[in-house]
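Q: Below is the structure, and that's it, no one-letter string:
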């Protein structure tokens, strides 16, 4: 299939596919007239990339998954390097959640202090 058909089937753009190719994630075959040609394996790779990006992985994070599929595995996360990406990304998310919980606790404390005052100010800020 040509680049336009692959883009349409995968739900992405030809520009994205060219970018994936420039990053070494996708390898097009060239027809005699120079057109990029892709197969079903390429469709699987693009779907894997898009699915992983949808759950928060960067394009660079998808490399081990792509290599795992290229190695002939049925799933991109069948390889140890892919599992390690999941673990690293989960650790990043956990750290972010921890920081957000700290911010939330600080805001709750400020709100509690403000609400405990006997006579809160009645001035409001309304847009004119």
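A: Nice, thanks for sending it over. Fair warning: this is a prediction, and the values are worked out from it, not measured in the lab.
Q: For the rest of this, base every contact and every neighbour count on C-alpha atoms.
A: OK.
Q: Count the residues that sit near residue 57.
A: Applying other C-alpha atoms under 10 Å, we find 16 residues neighbouring residue 57.
Q: Likewise for residue 35?
A: Residues contacting residue 35 under the criterion other C-alpha under 10 Å number 13.
Q: Now for the closest residue to it other than its chain neighbours: which residues touch it?
A: Leaving aside its sequence neighbours, residue 35 sits nearest to residue 2 (C-alpha to C-alpha, 6 or more residues apart in numbering; 7.1 Å). For residue 2, the contacting residues are 35-38, by C-alpha atoms under 8 Å, 6 or more residues apart in numbering.
Q: take the one below as the second:
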């Protein structure tokens, strides 16, 4: 099967397929004319790779997991790797939640400014006093 056929059937770009090959996630053979050819099973493999990406896994982790997929069974190392990735994603989510909460506070302050948060609402420190006021004749 040619690269365009795999891309169309799997719902990805040909560029994505080339990237998967560069990362060692997918293999192809070359025709006499140098064109990539794939087995029928490539469509299913690309869909699996897409599921891994959708789960937030980087290509280096996917490359480590695919031998387990090819062997048809998981390993303790694969499960540990998945748990580590889940922890990484959970930490990233906590960081995003903290950023969202900080932005919510800024939005609230912008919508309801107070002298505490907005220097323009404070009494100017340079306010003239009676001693420095100009004298009229």
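A: Received the coordinates, thanks. Since this is a predicted model, take the numbers as computed values, not measurements.
Q: just to revisit the earlier point, I'd like the distance between the residue nearest to residue 35 of the first structure and residue 111 of the first structure.
A: Using C-alpha to C-alpha, to the nearest Å, residue 2 of the first structure is found at 58 Å from residue 111 of the first structure.
Q: again, but for residue 41 of the first structure
A: Distance, residue 41 of the first structure to residue 111 of the first structure, by C-alpha to C-alpha: 55 Å.
Q: And residue 4 of the first structure, by the same measure?
A: 54 Å.
Q: And the two? Which one has more around it.
A: In this view residue 4 of the first structure and residue 111 are compared by other C-alpha under 10 Å, and residue 4 has more residues nearby, 16 against 11.
Q: quick one, what contacts that one?
A: Applying C-alpha under 8 Å, 6+ apart, we find residue 4 of the first structure in contact with 13-14.
Q: Pretty sure it sits in a helix.
A: Yes - counting by DSSP: H, G, I helix; E, B strand; the rest coil, residue 4 of the first structure falls inside a helix.
Q: what are the ranges of the strands in the first structure?
A: For the first structure, strands defined by DSSP state E occupy the ranges 29-30, 36-37.
Q: so what does the first one touch, helix or strand wise?
A: What it means is strand 29-30 of the first structure. Secondary-structure packing of strand 29-30 of the first structure (3 or more C-alpha pairs under 8 Å, 6 or more residues apart in numbering; DSSP states H and E): strand 36-37.
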